[in-house]
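# I'd like to go over a predicted model; first the sequence, then the structure.
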Amino acid sequence: MDDEQRYRAVHSRDARFDGVFYTAVLTTGVYCRPSCPAITPLRRNVRFYRSAAAAQESGFRACKRCHPDTVPGSPEWNLRADVVGRAVRLIRDGAVDRGGVGSVAAALGYSERQLNRLLTGETGASTLALARTERAHTARILVETTDMPMADAAFAAGFSSVRQFNETMRAVYDRSPSRMREAAAGRATATGSGTITLRLPYRSSIDLEGTLAFLGDRAVPGVEEYTDGIYRRALRLPHGTGTVELSPGTGRAGGHVACRLRLTDPRDLAGAVRRCRDLLDLDADPEAVADVLGADPILGPALRAHPGVRSPGQVDPAEPAFRAVLGQQVSVRAARTLAGRLVERFGHPLETPDGGLTHTFPTPEDLAAASPDDLPLTRARSRALVGLAEAIASGRIDLGPGCDRDEAERRLVELRGIGPWTARYTRMRGLGDPDVFLETDLGVRQALERSGETATPAAARARARDWSPWRSYATHLLWASSTGMEERRSREERRGR
């Protein structure tokens, strides 16, 4: 988009571009989301920025009416596979707070100076400025939704001092933390016992029911549970553990997922929120997906049945890789049972179990130290699982948010017992790649055959070229259409009997 197109989007208050760019107004000194309900400023008084951090670095503060820091993240950074996209994903995951700018630069193979130059050129802000924005938003959540002492909130959000915390909050939000808490009185929703309740925004539309059901169908006993449309799971985080409950948001505001977190260490808040957003693919752009897939004769009907389809991700990139090995050539239910046995044997018990959530999923180190004979699997699959765990634990394979997806897939298929389907499924769900097509998957092939298409891997791969760069969503639509056909057939058979 050029600036004139951006201004037209602002004039029409188009919410699709919230988080994609930000509007700064010279006369007021504030920056807004494109859909801000305030009077549209004159074109000559408007500046546009690619990130909230860039607007803040230019001296603008967040609008108190539209809260631009709470918009869904730009889908561009998940789509991009270059260094800037990988760096932004690392920063959003809290890598700067945990290890400094140097750790991000080292993970990407660049110097700090090179990294800052690249990020400033693409986002308008440096590594530290981007991290500062994430830190300020985390602090805002703790200030407005908990009764945590201000000093504790400051350090939990990643600030090195209370003074830095106060100065940043005043610069970004034009008010002190104490005033922010006073303004939020009466609408705060989280108190006590390490519990934080917040809203996760998304771009409409969204097939949230289908996404939660997809996760629920694959819920591993002890780690996950799904009841009455509510999905819950245990989390392993950098500073401790936690649990999360995700459900459709209610109330007049709409447009959000209700998220209830219980954390053993509040420093993990930003990381937990990022993992939940990745899990539900909340930063996706459903309009862009529909533009490519909606007119297709195969996918169009499925998309109309599931508007706003998402490609669910993960809360730990290694977990989908292990579960993909368990799911090789078995049903979803069988894979779920095998994963439950693995958790029972090698998972880490939660200090405080929460209902059916009792363990976190085994770590790569846990499984790398296991003997293949101790795993509840066939000999060949046990060796594949242990070999995969050893490669991840040793660092030979990087599945983190800043990894090179092509390199990760190449190294995965080099391992014994890891085929293309396992590697690409890991890339789609574990690494959040929006453009993965599983042409050898049984459900995909069955859906293509029912649509009258040739379902050989080569033919399916060729057919899917038209669906790029959203082939992961195409895969989920084919799975959904196949499931829908089976459900309709089952209902017809029951009526016949």
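On my side now, so go ahead.
# CA atoms for contacts and neighbours, from now on please.
Noted.
# can you tell me the helix or strand for Leu200?
Element membership for Leu200 (DSSP states H and E) is strand 195-201.
# Pull out the buried residues from the helix or strand that comes right after that strand.
Following strand 195-201 in sequence order, the next helix or strand is helix 208-217 (DSSP H and E). Of all the residues in helix 208-217, those buried under the rule 16 or more other Cα atoms under 10 Å are Leu208, Gly210, Thr211, Leu212, Ala213, Phe214, Leu215, Gly216.
# got the residues you listed as CSV, with distance to Asp281 columns?
As requested, the buried residues of helix 208-217 are exported to CSV (distance: Cα to Cα, whole Å):
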residue, distance to Asp281
Leu208, 10
Gly210, 12
Thr211, 9
Leu212, 11
Ala213, 14
Phe214, 13
Leu215, 12
Gly216, 15
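# Out of those, which is nearest to Asp441?
Checking the buried residues of helix 208-217 against Asp441 by Cα to Cα gives Phe214 as the nearest, at 16.4 Å.
# to the chain's geometric centre, what's the distance from stretch 163-175?
Taking Cα atoms, centre = their mean, to the nearest Å, the mean C-alpha location of stretch 163-175 is offset from the chain mean by 28 Å.
# Go through that stretch and flag the buried ones.
Within stretch 163-175, the residues that count as buried by 16+ other Cα under 10 Å are Phe165, Asn166, Thr168, Met169, Ala171, Val172, Tyr173, Asp174.
# Would you state the strands of the stretch 51-200 of the chain in chain order?
Taking DSSP state E, counting those that start in this stretch as the test, the strands found in the stretch 51-200 of the chain are 61-62, 195-201.
# and Asp441, which of those is closest to it?
Of all those, strand 195-201 sits nearest to Asp441, with 31.9 Å by Cα to Cα.
# what sits up against the closest one?
70-72, 141, 145-146, 189-190, 249, 255-263, 277, 282 (Cα atoms under 8 Å, 6 or more residues apart in numbering).
# Out of those, which sit inside helices?
Residues of the contacts of strand 195-201 located in helices (DSSP state H): Ile141, Thr145, Arg277.
# for comparison:
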Amino acid sequence: MDDDQLYRAIRSKDARFDGVFYVAVTSTGIYCRPSCPATVPKRANVRFHRSAAAAQAAGFRACKRCRPDASPGSPEWNARADAVGRAMRLIADGEVDRGGVPALASAVGYSERQLNRLLTDELGAGPLALARARRAQTARVLIETTSMPVSDVAFAAGFASIRQFNSTMREVFDRTPRQMRERSPHRSEAPADGARLRLPLRAPIAHAHMRAFLGARAVPGVEEVRGDRYRRVLDLPHGTGVAEVDLAPGAAPGPPHLPCRLHLEDLRDLGTAVERLRRLLDLDTDPGAVAEVLGADPLLAPAVRALPGLRAPGAADPDEYAVRAVLGQQVSVAAARTAAGRLAERYGKPLPAPAGELVRAFPRPEVLAAADPADLPMPRSRGRALVALCEALASGAVDLGPGADREEAVERLLAIRGIGPWTADYIRMRALGDPDVLLAGDLGVRRALERLGGPPGGDAVRAWSPYRSYATHYLWAWDGHESED
């Protein structure tokens, strides 16, 4: 899109572009999301930026009315498999805060200088500036939703010093941290309540389908669905946590969102926890773009009309979903869920304090790699495949993290005896978050296609790109969720 097209998007206040680009207004010195309810500025006073970090680096502060830093993420970063896309997923996951720019560059296979150039050319900001914008957003959430001491917030958000923290918050939000807290209507007076926040999204969302999909696959002791509320244990870099998300969009005024509450052992994990929930619930997608592509196909159009806003759930923990993919080979959804529950009960790490029915984290690959295949709740051959997969994950021979090379990961998965194309593609779709995977050999997909009029031709399937993962989910929904998993 050129600048004139971007300006038309802000004149129409099109919320689909929130998080895709940012609008900086030279006459006020602020930057906004495209759907900001304020009066549309004159074209001569508008500058466009690909990232909040670029707008901040250019000297603009965040609008207090539309809160552009809280926009949903760009769907571009879910789809792109190049170095920039992989780096953006890693930055969102907190890689720079944990290991610095050297760790980020190493993860994507570039030098620091090359990576900085690539990100700056595309987004107007380098990795440090992008990570700084993420830290500022995390700090704002902690300031406004918890009663933590402000000094603790600074280090929990990833800042190196109180001085750096105060300077950044004043520069980005035009308020001191204490002023932000005093003016927030959302702050919890009881630390035990956890951090309450909103997970922004692009409407609509088929929350009843999401509830059914996650509920049918919820691993006992690790996750649960009750009514519209989804709860699960998160295994995070600095400790465990429990997330509670209302899958029905919040009724509070403002942009569409899902209410969320996080109970974390270490609040340094807040930004990472939020990003992993966003990937799991596929909150950065553009449902309008998906419907435009898939709804144009006569075969899929009935399913698309029946479920507007359907999401393609990803993974809160890619390694966990890879293990669950092996558990689900050639068995029903219910059987896979039962096997996963037994595995978690025997090998999962107990929580320091149970949270109702949630009592443990899903077992880590290094734990399962040491297991005897004969002791696992599955046929011996599948047990050997699962142990081999976990050995590869634990050693780093297979990388499924947010910065993974998807093609390379699939090749290495297929090299493991007992992992075939269905399993590798399922892992690619959910654990790696690839939006363009059609599980053509899946039983539920085949049944749905037969009911809809027969398998499509190759040209039709190619026309579903880049949203073939969504086509898979639409076909599963049409089949009634009784597919293999």
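Okay, I see it. The model shown is predicted, which means the values in this text are computed figures rather than measured ones.
# returning to that earlier point: among the strands of the stretch 51-200 of the first structure, single out whichever gets nearest to Ala129 of the first structure.
Set against Ala129 of the first structure and scored by Cα to Cα, the strands of the stretch 51-200 of the first structure come closest in strand 61-62, at 13.7 Å.
# so how far does the closest one sit from its counterpart in the second structure?
Average distance, strand 61-62 of the first structure versus aligned residues of the second structure after superposition (mean Cα distance after the TM-score superposition for the first structure): 0.3 Å.
# neighbouring contacts of that strand?
With Cα under 8 Å, 6+ apart, strand 61-62 of the first structure has contacts from Gly29, Val30, Tyr31, Cys32, Ala55, Gln56, Pro68, Asp69, Ala171, Val172, Tyr173, Asp174.
# Check the burial of the second one by counting its neighbours.
In terms of burial, Val30 of the first structure registers 20 neighbours under the definition other Cα atoms under 10 Å.
# hmm, back to that, JSON lines please, covering the ones in helices among the contacts of strand 195-201 of the first structure and showing neighbour count and distance to Arg8 of the first structure.
Listed next are those as JSON lines, based on neighbours: other Cα atoms under 10 Å; distance: Cα to Cα, whole Å:
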{"residue": "Ile141", "neighbour count": "22", "distance to Arg8 of the first structure": "32"}
{"residue": "Thr145", "neighbour count": "22", "distance to Arg8 of the first structure": "35"}
{"residue": "Arg277", "neighbour count": "23", "distance to Arg8 of the first structure": "29"}
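# about what we covered before: closest to Ala384 of the first structure among the buried residues of stretch 163-175 of the first structure?
Of all those, Phe165 has the smallest distance to Ala384 of the first structure: 47.5 Å, by Cα to Cα.
# Let's have the contacts of strand 61-62 of the first structure in TSV, adding distance to Arg341 of the first structure.
As requested, these are arranged in TSV below (distance: Cα to Cα, whole Å):
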residue	distance to Arg341 of the first structure
Gly29	57
Val30	54
Tyr31	51
Cys32	49
Ala55	50
Gln56	49
Pro68	44
Asp69	42
Ala171	51
Val172	48
Tyr173	49
Asp174	52
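# Please identify the one among those that lies nearest to Arg427 of the first structure.
Of these, the one sitting nearest to Arg427 of the first structure (Cα to Cα) turns out to be Asp69, at 29.1 Å.
# where's that closest one relative to Asp3 of the first structure, distance?
For Asp69 of the first structure, the distance to Asp3 of the first structure equals 21 Å [Cα to Cα, to the nearest Å].
# the more surrounded of these two?
Using other Cα under 10 Å, the more surrounded residue of Asp69 of the first structure and Asp3 is Asp69, with 25 against 13.
# ok, now which ones touch that one?
Ala52, Ala62, His137.
# any idea how far Pro68 of the first structure is from the second one?
What it means is Ala62 of the first structure. In this view, Ala62 of the first structure and Pro68 of the first structure are 6 Å apart by Cα to Cα.
# Please enumerate the shared neighbours of these two.
Joint contacts of Ala62 of the first structure and Pro68 (Cα under 8 Å, 6+ apart) are Tyr31, Cys32.
# quick check, distance from stretch 347-354 of the first structure to the centre of its chain.
Centre-to-centre, stretch 347-354 of the first structure and its host chain are 24 Å apart (Cα atoms, centre = their mean).
# how about Ala153 of the first structure, what does it touch?
Ala139, Leu142, Val143.
# Oh, that last question was meant for Arg47 of the second structure, not what I typed.
Residues in contact with Arg47 of the second structure (Cα under 8 Å, 6+ apart) are Val23, Ala24, Val25, Thr26.
# quick one: the third one and Gly126 of the second structure, what's the gap?
I take that to be Val25 of the second structure. For Val25 of the second structure, the distance to Gly126 of the second structure - Cα to Cα - is 22 Å.
# Ok, the last one next?
Distance of Thr26 of the second structure to Gly126 of the second structure, given as Cα to Cα: 22 Å.
# what does the second one give?
When Cα to Cα is the yardstick, Ala24 of the second structure and Gly126 of the second structure sit 19 Å from each other.
# The two: which is more packed in?
More crowded of Ala24 of the second structure and Gly126, by other Cα under 10 Å: Ala24, with 29 against 21.
# Work out for me the element that one sits within.
When elements are defined using DSSP H and E, Ala24 of the second structure is found to belong to strand 22-25.
# how much does that strand stray from the first structure?
With mean Cα distance after the TM-score superposition for the first structure, strand 22-25 of the second structure departs from the first structure by a mean of 0.4 Å once superposed.
# contacts for that strand?
So strand 22-25 of the second structure is contacted by 30-34, 41, 45-52, 55, 60, 68 (Cα under 8 Å, 6+ apart).
# Need the counterpart of Pro349 of the first structure in the second structure.
In the second structure, the residue paired with Pro349 of the first structure is Pro350, using TM-score structural alignment.
# what's the neighbour count on that match?
Pro350 of the second structure has 18 neighbours, counted by other Cα under 10 Å.
# how near is Ser465 of the second structure to Asp459 of the second structure?
The gap separating Ser465 of the second structure from Asp459 of the second structure is 10 Å, by Cα to Cα.
# the more surrounded of those two?
Using other Cα under 10 Å as the criterion, Ser465 of the second structure and Asp459 rank with Ser465 on top: 18 against 8.
# Fine, thanks again, bye for now.
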